[in-house]
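1. Below is the sequence, then the predicted model.
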Amino acid sequence: MTTILVINSGSSSLKYSLIDIDDERELASGLVERIGQDVSAITHTVRPDAGGEAVVAMLDASYESERAVADHDAAFVVMLEQFAEHGPALAEHPPAAVGHRVVHGGARFYAPTLVTPGVEEQIEELAVLAPLHNPANLAGIRAARAVFSDVPHVAVFDTAFHQTLPPAAYTYAIDAELAAAHRVRRYGFHGTSHQFVSEAAAAFLGRDLGTLRQLVFHLGNGASVTAIEGGRSVETSMGLTPLEGLVMGTRSGDLDPAALVHLSRRAGYSIDDLDALLNTRSGLQGLAGRSDMRDILAGRDAGDPASTLAFDVYIHRLRAYAGAYIAQLGGVDVISFTAGVGENAAVVRAEALATLGFAGIEVDHGRNVERRRGIRRISTDASAVAVLVVPTDEELEIARQTSRML
């Protein structure tokens, strides 16, 4: 058995997964939340046949606890304790490598990359383009390299899948010299998820990935859509940062940039004020005072006008992007929905595609509202376009890319 440890380090969290890459199955996973606060929440889950109590029960065995976890170094100590106490024992399943999620790789990183001190420096330099993400990713890398010093560490970048964007798609129409000097262009994000879902969709349909025109909607608290032709990203909604594009939980998505000039001049908003507004007080949160789609749908069902408007704005943007990307592709063969909202909100899927019958898209109501695990088709048998729900597995994709790189 060859195992890969996958690390997704956030500003106040550490998410980890131990994967048997030979069989592509997860042995265990965990999450340390609220790092640096008075009390941190810890969850460790062991999968069936991975060892420990899960073997006996033949069900996932989940263990929850709380304690103070000061920083990411301390979080890694907690992770090791969870493996030692609840299994599977890392001594019996030692990681052959550690794969790390890194949000922003700029134009420099277009493939899984072996982490060296020089690579760490470049990730740190790119923090100017992702100040909420790259520093946290780097903290996880450094803590992991201190603990697992005898195995290779591989960085897998969210932006890498979108390095195939053509210049017409990634270029912003501003002063070219200024843009080049400050690296202002579209990079795209959620690339690991978009790649995993597009490949899984092709395999599920028994189709050659290289022949398919696909749209993948990654709809979670962060949301993006990517047009994929022949397995290559050719257009995506997020841009220089993860702020552009679709309406999200707390992020605005597309906005007339002159609105920011207006707010600066008329409301006295500083750069930091505008940054906080667009990233934390906009999107569904800004429109309805709640960022979770489940709360928006409950409010809409109860007749709340703000929730109804928020839902309508959200759907309007999805339809606009779907239509634009179908035009860019010259048609579409497969549309997939993934992530928390995409996998679970049937009404969002139905409404997003409700006006696209002209493109040969027919959603089957019964299939769409059915709730079951795994990849499934929700379009009618007569639909010219296959519409799928594809659970994403970014950890497995990171493990795959780490293994391939090695």
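-> Structure received. Numbers count the residues shown, from 1 in each chain.

2. going forward, measure contacts between C-alpha atoms and count neighbours the same way
-> OK.

3. Now do Trp267 against Ala288, distance only.
-> Heads up, residue 267 is Ala, not Trp. Here Ala267 is placed at a distance of 21 Å from Ala288 (Cα to Cα, to the nearest Å).

4. Neighbour count for the two, which is higher?
-> Between Ala267 and Ala288, Ala288 has the larger neighbour count (other Cα atoms under 10 Å), namely 20 against 10.

5. ok, that one - contacts?
-> Contacts for Ala288 (Cα atoms under 8 Å, 6 or more residues apart in numbering) come out as 296, 306-307, 310.

6. Second structure for comparison follows:
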Amino acid sequence: MTETLAALHTVRVELGTRSYDIEIGAGLLDVAGRYIAPLVRQPRVFVLTDGTVGGFYAGQLEKSLAEADLQMRLKAVSPGEGSKSWAVLGEVLDWLLSEGAGRDDVLVALGGGIVGDLTGLAASLMKRGMTFVQIPTTLLAQVDSSVGGKTAVNAAQGKNLIGSFYQPALVLADTKLLSTLPERERLAGYAEIVKYALIDDPNFFDWLELNGKRVVDLDQDALAEAVAISCRAKARIVSQDERESGVRALLNLGHTFGHALEAANGFQSSLLHGEAVAAGMTLALHYSARQGLMQAEDAARAEALLEKAGLVTQLKRLPGGPYPSDALVEAMKQDKKGRAGRVPLILARGLGKAFIQPDADLADVGEFLQEELQRS
């Protein structure tokens, strides 16, 4: 069997009978079969990937599975947000059924957040639930979307509106896989790492100010540490609130603004999810400062951390624009918890002091966005 370094970190997501481990370290794909084999009842594994990721890593995964006496059955979807759709979900389910997959089979997501969300939702629907495993290949997926069981596809009305809560049985976060990730995708994932610091970990924020460049440059020690801290933060919150009825909403810091930006952009590749979140977090912090909730200097400090890494935070410089305030407000009205011109926002009383504002006034938010469009 191919040798590899042991996982540098193991993070446990405690959810009773649905608890699972996140293994984090370099070289895990080479021994993925060893980790997956205990979950398998038949000597086969179904794998969903996209054309790009499959070209890099499907062969490596197949070899690892074969070393565990498991056969791989592979389907690749087209790369990009267009595959996170009801139509492609149907194609995946048809494929699984035609291959004779059952509830006792394992479905593996080999890819980024799009593949992971699509795979998780397909697994939740397949004969009312089959086991699935996440092998996230982007930094964003390793620290966010592969953990916590939120699965979804997009609708014309907005992002992630068709979905379910369905936990994986295992997450293998091989940090070595990020070496093939374009810099832009790497930075998009870094935005989600910063999010955990801004929610409730000011010490992690200080650490990122010192070590952020090492993370985005893929220094393996710094990268594994940042991924592990992020996953522990998410695991802690998910364990308290699996179905987002309370504290888990904090994980949406920057996302209400970010999803509106993506919707206004038509979910095109000119604006990546992490890029939208970086701008969205900046907007949330500046709005908090405008409301007198936090110091403007702290909001500027967070913006500087994101900009130093190479992320764009200002609306008028954001790729894929323009982003008129009325279009953003209209998109925010689609928020799943919004009502009567008010939406929940995650705001902050300082760095690492995020909180849930349940009923932000969209008219006031619209005025704020107009101001932000003028900010230099």
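-> Looks like it arrived, so ask away. Since the model is a prediction, treat every value here as computed from it, not as a measurement.

7. Could you get me the TM-score between them?
-> The TM-score (TM-score structural alignment, normalised by the length of the second structure) is 0.30; 181 aligned residues with a Cα RMSD of 6.7 Å.

8. Out of the contacts of Ala288 of the first structure, which two sit at the greatest distance?
-> Greatest spatial distance among the contacts of Ala288 of the first structure (Cα to Cα): Ile296 and Ala306, at 8.8 Å.

9. Which of the two has more residues huddled nearby?
-> Higher neighbour count among Ile296 of the first structure and Ala306: Ile296, with 23 against 18, using other Cα under 10 Å.

10. can I assume the more buried one is in contact with Ala310?
-> Yes - under the criterion of Cα atoms under 8 Å, Ile296 of the first structure makes contact with Ala310 at 7.5 Å.

11. Which residues are in contact with each of these two?
-> The contact sets of Ile296 of the first structure and Ala310 overlap at 284, 288 (Cα under 8 Å, 6+ apart).

12. The second structure: helices as residue ranges?
-> 32-36, 51-67, 86-98, 113-125, 139-140, 183-200, 202-216, 220-240, 255-264, 273-290, 296-309, 325-332, 362-374 (DSSP state H).

13. Check the stretch 251-400 of the first structure too.
-> Shown for the stretch 251-400 of the first structure, the helices assigned by DSSP state H, counting those that start in this stretch span residues 258-267, 271-280, 283-288, 293-301, 305-329, 339-344, 346-353, 365-369, 394-405.

14. Out of the ones you listed, which gets nearest to Ser198 of the first structure?
-> Closest approach to Ser198 of the first structure among the helices of the stretch 251-400 of the first structure (Cα to Cα): helix 394-405, 11.6 Å.

15. Which elements pack onto that closest one?
-> On a contact count with 3 or more Cα pairs under 8 Å, 6 or more residues apart in numbering; DSSP states H and E, helix 394-405 of the first structure meets strand 3-9, strand 13-20, strand 95-102, strand 153-157, helix 191-205.

16. From Ala276 of the first structure, how far off is Ala267 of the first structure?
-> Distance, Ala267 of the first structure to Ala276 of the first structure, using Cα to Cα: 14 Å.

17. Switch the helices and strands packed on helix 394-405 of the first structure over to TSV; also include distance to Glu53 of the first structure.
-> Shown next, in TSV, are those (distance: least, Cα to Cα, whole Å):
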stretch	distance to Glu53 of the first structure
strand 3-9	20
strand 13-20	17
strand 95-102	21
strand 153-157	30
helix 191-205	31
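
18. Relative to Ser65 of the first structure, which of those is closest?
-> strand 13-20 (14.7 Å).

19. could you check the angle helix 394-405 makes with the next helix or strand after that closest one?
-> Note on strand 13-20 of the first structure: by DSSP states H and E, the next helix or strand toward the C-terminus is strand 25-33. Strand 25-33 of the first structure runs at 120 degrees relative to helix 394-405, counting by axes from the mean of the first three to the mean of the last three Cα atoms, to 10 degrees.

20. tell me which residues of strand 25-33 of the first structure are tucked away?
-> Within strand 25-33 of the first structure, the residues scored as buried using 16 or more other Cα atoms under 10 Å are 26-33.

21. Can you list the buried residues in the helix or strand just after it?
-> Sequence order places strand 40-46 as the next helix or strand after strand 25-33 of the first structure, per DSSP H and E. Neighbour counts over strand 40-46 of the first structure (16+ other Cα under 10 Å) mark 40-46 as buried.

22. what helices or strands is strand 40-46 of the first structure leaning on?
-> Judged by 3+ Cα pairs under 8 Å, 6+ apart, strand 40-46 of the first structure is in contact with strand 25-33, strand 61-67, helix 72-86.

23. can you rerun that using 10 Å?
-> Applying 3 or more Cα pairs under 10 Å, 6 or more residues apart in numbering; DSSP states H and E, we find strand 40-46 of the first structure packed against strand 13-20, strand 25-33, helix 53-57, strand 61-67, helix 72-86.

24. most neighbours per residue, which of those?
-> strand 13-20 (a mean of 23; mean count of other Cα atoms under 10 Å).

25. how big is the angle separating it from strand 25-33?
-> Interaxial angle, strand 13-20 of the first structure versus strand 25-33 (the same axes, to 10 degrees): 170 degrees.

26. Strand 13-20 of the first structure packs against which elements?
-> Going by 3+ Cα pairs under 10 Å, 6+ apart, strand 13-20 of the first structure lies up against strand 3-9, strand 25-33, strand 40-46, helix 72-86, strand 95-102, helix 134-147, helix 394-405.

27. TSV for the ones you listed, including distance to Phe217 of the first structure?
-> Below are these laid out as TSV (distance: least, Cα to Cα, whole Å):
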stretch	distance to Phe217 of the first structure
strand 3-9	21
strand 25-33	24
strand 40-46	28
helix 72-86	32
strand 95-102	20
helix 134-147	24
helix 394-405	15
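
28. And the ones you listed: which comes nearest Val225 of the first structure?
-> Per Cα to Cα, nearest to Val225 of the first structure of those: helix 394-405, 15.9 Å.

29. Only the buried residues of the closest one, if you could.
-> 394-403.

30. Leu107 of the second structure against Val115, yeah?
-> No - Leu107 of the second structure is beyond contact range of Val115, at 11.6 Å (criterion: Cα atoms under 10 Å).
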